[in-house]
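Student: task: produce atomic coordinates for the following.
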Amino acid sequence: MLNNKSVLITGGTGSFGKKFVETILRDYPNVKKIVIYSRDELKQFELKQKYPEKDYHQLRFFIGDVRDGERLKRACEGIDVIIHAAAIKQVDTAEYNPDECVKTNIHGAQNVINAALATNVKHVVALSTDKACAPINLYGATKLCSDKLFVAANNIKGSRDLRFSVVRYGNVMGSRGSVIPFFIDKRSSGVIPITHEEMTRFNISLQAGVDLVMFAIGHHLGGEIFIPKIPSYKIIDVAKAIAPNAKIEVVGIRPGEKLHEEMITATDAMNTIDLGQYYAILPSVSFNHTRQEYIDHHQAVPVAKDFHYSSDKNTDWETVESMREKIIKYVDPDFTVE
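Tutor: A predicted model of the protein is given here:
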């Protein structure tokens, strides 16, 4: 699928970007070019050291910000596939710096769309978040707006052979700033702070997130928001898996935080189809494909009218034991319970 193709990843030095590069080089050794587009020269330098033989052959590094439309357009020359992973994603950071969050997450998204329309890009897949579903914080609101921009971009592509779609998923195990590394760091103190004893979240590994993006590249018609079927966990069970002997301290839900997350609301259900391994929310307005064409293409079935996909109503749950196993598998192979 990606052999002999050129791929650009915005935010390419982040947790997802690094796993995506690793996956492409492993599964598509004849990829023509991978362009890492990001702002941090130190992180680019560190990624270069991991693949010294690939530098300037298959791996290219562009210092650039998605806010800079002209720089982004230059980076997209000769690119076949764009993966848009750049974002300001910390909830509290976004609340304190709202204008900066809007510039990156909304204006940056539009710049990606404009760059794709101005070049010969064929596929664009944007990463989203469960916080974009019925958002209550600015980060989620900007990502919802970004999702809408990418979905609607299919209606302004004209005669171009170009498809835009979105992938939406929950908490990624071990990603920077996430709960698992935070709890691992805190366990030495003997106290694990949790926000609420009943709080739940969706759980996905980095590799599963990459696999979802690969699926989107290979199967999208354009306009879909792809959502994986993944388990939920209780925050308190994550704490018990990491530090079973530590004291649990309930510190309260932070501003802009939900008790439970959603990925498909009951209102979305009328436009949602079940693909088997994944769900897809179809565009409410599409000038390119009918609802039935999406269903036929994906060999899918519509979900029930009252369908609702949230972390507290999930049918698939992690246990303390399964979380511990996955921490060892996906986050830290040397992890042991103290």
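
Student: going forward, measure contacts and count neighbours with C-alpha atoms only.
Tutor: OK.

Student: can I take it that residue 226 is in a strand?
Tutor: Yes - according to DSSP: H, G, I helix; E, B strand; the rest coil, residue 226 belongs to a strand.

Student: distance check, it against residue 165.
Tutor: 8 Å (CA to CA, to the nearest Å).

Student: so between the two, which is more surrounded?
Tutor: residue 165 (29 against 26; other CA atoms under 10 Å).

Student: for that one, what are its contacts?
Tutor: Residues in contact with residue 165 (CA atoms under 8 Å, 6 or more residues apart in numbering) are 124, 125, 126, 150, 151, 216, 220, 222, 223, 224, 225, 226.

Student: mind putting the residues you listed in CSV, secondary structure and distance to residue 8 included?
Tutor: Below are those laid out as CSV (DSSP: H, G, I helix; E, B strand; the rest coil; distance: CA to CA, whole Å):
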residue, secondary structure, distance to residue 8
124, strand, 10
125, strand, 11
126, strand, 12
150, helix, 16
151, helix, 19
216, helix, 15
220, coil, 18
222, coil, 18
223, coil, 20
224, coil, 20
225, strand, 20
226, strand, 20
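
Student: which residues are common contacts for residue 226 and residue 165?
Tutor: residue 216.

Student: find the residue closest to residue 190 in space, skipping its chain neighbours.
Tutor: Closest residue to residue 190 apart from its sequence neighbours, by CA to CA, 6 or more residues apart in numbering: residue 246 at 4.7 Å.

Student: who's in contact with the nearest residue to residue 136 once chain neighbours are set aside?
Tutor: Nearest non-adjacent residue to residue 136, counting by CA to CA, 6+ apart: residue 256, 5.9 Å away. Contact analysis of residue 256 by CA under 8 Å, 6+ apart lists 91, 92, 136, 137, 138.

Student: quick one: contacts for residue 291?
Tutor: residue 282 are the contacts of residue 291 under CA under 8 Å, 6+ apart.

Student: what sits against the residue nearest to the spatial centre of the chain?
Tutor: For the chain, residue 127 is the residue whose C-alpha lies nearest the centre (CA atoms, centre = their mean; 3.9 Å). Neighbouring residues of residue 127 by CA under 8 Å, 6+ apart: 83, 84, 85, 166, 167, 168.

Student: to compare against the first, here's the next sequence to fold:
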Amino acid sequence: MAAAILDHVTAEALVQRFAPTSLDLDGKVILVTGGTGSFGRRFVDRVLGQTRPRKLIVYSRDELKQHEMQIELQEKFDAAKLACMRFFLGDVRDRERLTLALRGVDVVIHAAALKQVPAAEYNPSECIHTNVLGAENVVWACLTNRVKQVVALSTDKACNPINLYGATKLASDKTFVAANNLSGDIGARFSVVRYGNVVGSRGSVAPLFQRLIAKGADELPITDPRMTRFWITLNQGVDFVLSSLSMMRGGEIFVPKIPSMKMTDLAAAMAPQAKIKIIGIRPGEKLHEMMISQDDARTTVDLGDRYAIEPAFVEYARTPHAATHPLVAETFAYSSDSNDEWLNGEGLLAMLNESHD
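Tutor: Down below sits the predicted model:
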């Protein structure tokens, strides 16, 4: 496999890969669903630090997390910066509440989801209600309130899904892409961003390894020694969403070009002396993750630092990215095991350090 190994220096350069050149959010009303999660908190920090929105609304269902987030923001920003902040209690399952919350909103970032693969396998109806019906509710509420721009967060597991979580996110992706054909004279535009495992995010394997290492564990659990994953930092994820927001035309699924790493190399980088304990693949887990399948290659455009899967049905005014950028080869597929960028230990540790900034 011809692969570019990313060392510490190039990993740091990668951090800036998706940084938006400009943010046109001043004076706008922005709402982020699931705003108290890992992504939502970092997104709010970035928007408060770099722009001047008229309102920045956190929409989520956990009152304690909202309270804790307010305290954290008060420690980081002065009262003038926080004057735009609003915290709305609500669930994306509740269409009426969501419709009220979106009155006067210009931009929606949809980050709310149930994401744990084993939990989704065991509780399928709960995952469907939040990830599929919740997505439909967001689309409905956005159209009702004439929201102009909507970006929905997806996952690599939505491509060729084998688990329920991935299947629900694929259904969500299709819902947001198709919503553009419903907007008519409203002019609302809906796009999707799809990326891999977030280094250091809640529920990812890196924090689990860190906790085990801190407790003095002499072995780390790996489900299968062949397993590979795509990796992106939380800051990169936020930058990718913000930059995609600035270039979206509606209906595309944006996919970042990010490095892969073997799970055994991840464990070795974090704890060189620890042994590996093979515990077997969990229900619904893949050996390798894919973000673009060969079936999607026919409509996939190479935008330089990312790919865009163009919509199959377009019944609205839209200039395709393919008008100015090349399509990928028909045999192309973007999978973590055949990626041409790979992290080594130094690169992974650099990304871990960056994730705590």
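
Student: distance to residue 157 of structure 1 for the contacts of residue 165 of structure 1 - can I get that in JSON lines?
Tutor: JSON lines is the format used below for these (distance: CA to CA, whole Å):
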{"residue": "124", "distance to residue 157 of structure 1": "12"}
{"residue": "125", "distance to residue 157 of structure 1": "15"}
{"residue": "126", "distance to residue 157 of structure 1": "16"}
{"residue": "150", "distance to residue 157 of structure 1": "11"}
{"residue": "151", "distance to residue 157 of structure 1": "11"}
{"residue": "216", "distance to residue 157 of structure 1": "18"}
{"residue": "220", "distance to residue 157 of structure 1": "15"}
{"residue": "222", "distance to residue 157 of structure 1": "11"}
{"residue": "223", "distance to residue 157 of structure 1": "12"}
{"residue": "224", "distance to residue 157 of structure 1": "15"}
{"residue": "225", "distance to residue 157 of structure 1": "18"}
{"residue": "226", "distance to residue 157 of structure 1": "20"}
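
Student: picking that back up, in strands, which of the contacts of residue 127 of structure 1 fall?
Tutor: When the contacts of residue 127 of structure 1 are checked against strands using DSSP state E, the ones located there are 83, 84, 166, 167.

Student: closest one to residue 4 of structure 1 out of those residues, please.
Tutor: For these, the closest approach to residue 4 of structure 1 (CA to CA) belongs to residue 83, at 16.6 Å.

Student: show me where the stretch 101-250 of structure 2 has its helices.
Tutor: Secondary structure of the stretch 101-250 of structure 2 (DSSP state H, counting those that start in this stretch): helices at 117-122, 124-128, 134-144, 164-179, 205-214, 234-247.

Student: want to throw the ones you listed into JSON lines with mean neighbour count?
Tutor: Listed next are those as JSON lines, based on neighbours: other CA atoms under 10 Å:
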{"stretch": "helix 117-122", "mean neighbour count": "16"}
{"stretch": "helix 124-128", "mean neighbour count": "17"}
{"stretch": "helix 134-144", "mean neighbour count": "22"}
{"stretch": "helix 164-179", "mean neighbour count": "23"}
{"stretch": "helix 205-214", "mean neighbour count": "16"}
{"stretch": "helix 234-247", "mean neighbour count": "22"}
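
Student: now render those helices as JSON lines, adding distance to residue 31 of structure 2.
Tutor: As requested, the helices of the stretch 101-250 of structure 2 are exported to JSON lines (distance: least, CA to CA, whole Å):
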{"stretch": "helix 117-122", "distance to residue 31 of structure 2": "26"}
{"stretch": "helix 124-128", "distance to residue 31 of structure 2": "22"}
{"stretch": "helix 134-144", "distance to residue 31 of structure 2": "11"}
{"stretch": "helix 164-179", "distance to residue 31 of structure 2": "16"}
{"stretch": "helix 205-214", "distance to residue 31 of structure 2": "28"}
{"stretch": "helix 234-247", "distance to residue 31 of structure 2": "13"}
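
Student: wait, which of those is closest to residue 84 of structure 2?
Tutor: Nearest of these (CA to CA): helix 234-247, 18.8 Å.

Student: tell me the helices and strands packed up against that closest one.
Tutor: Contacting helix 234-247 of structure 2 under the criterion 3 or more CA pairs under 8 Å, 6 or more residues apart in numbering; DSSP states H and E are the following elements: helix 38-50, strand 149-153, strand 197-199, helix 345-355.

Student: quick one: the aligned partner of residue 236 of structure 2 in structure 1 and residue 237 of structure 1, what's the gap?
Tutor: Residue correspondence to structure 1 (TM-score structural alignment): residue 236 of structure 2 is matched to residue 208. Residue 208 of structure 1 sits 21 Å away from residue 237 of structure 1, going by CA to CA.

Student: same check on residue 105 of structure 1?
Tutor: For residue 105 of structure 1 relative to residue 237 of structure 1 (CA to CA), the value is 32 Å.

Student: among the two, which residue is more densely surrounded?
Tutor: Per other CA under 10 Å, whichever of residue 105 of structure 1 and residue 237 has more neighbours is residue 105, with 26 against 20.

Student: contact partners for that one?
Tutor: 86, 87, 88, 142, 143, 146.

Student: cool, residue 238 of structure 2 as well?
Tutor: Each residue near residue 238 of structure 2 by CA under 8 Å, 6+ apart is listed here: 39, 42, 43, 46.

Student: out of those residues, which comes closest to residue 127 of structure 2?
Tutor: Of those, the one sitting nearest to residue 127 of structure 2 (CA to CA) turns out to be residue 39, at 19.0 Å.
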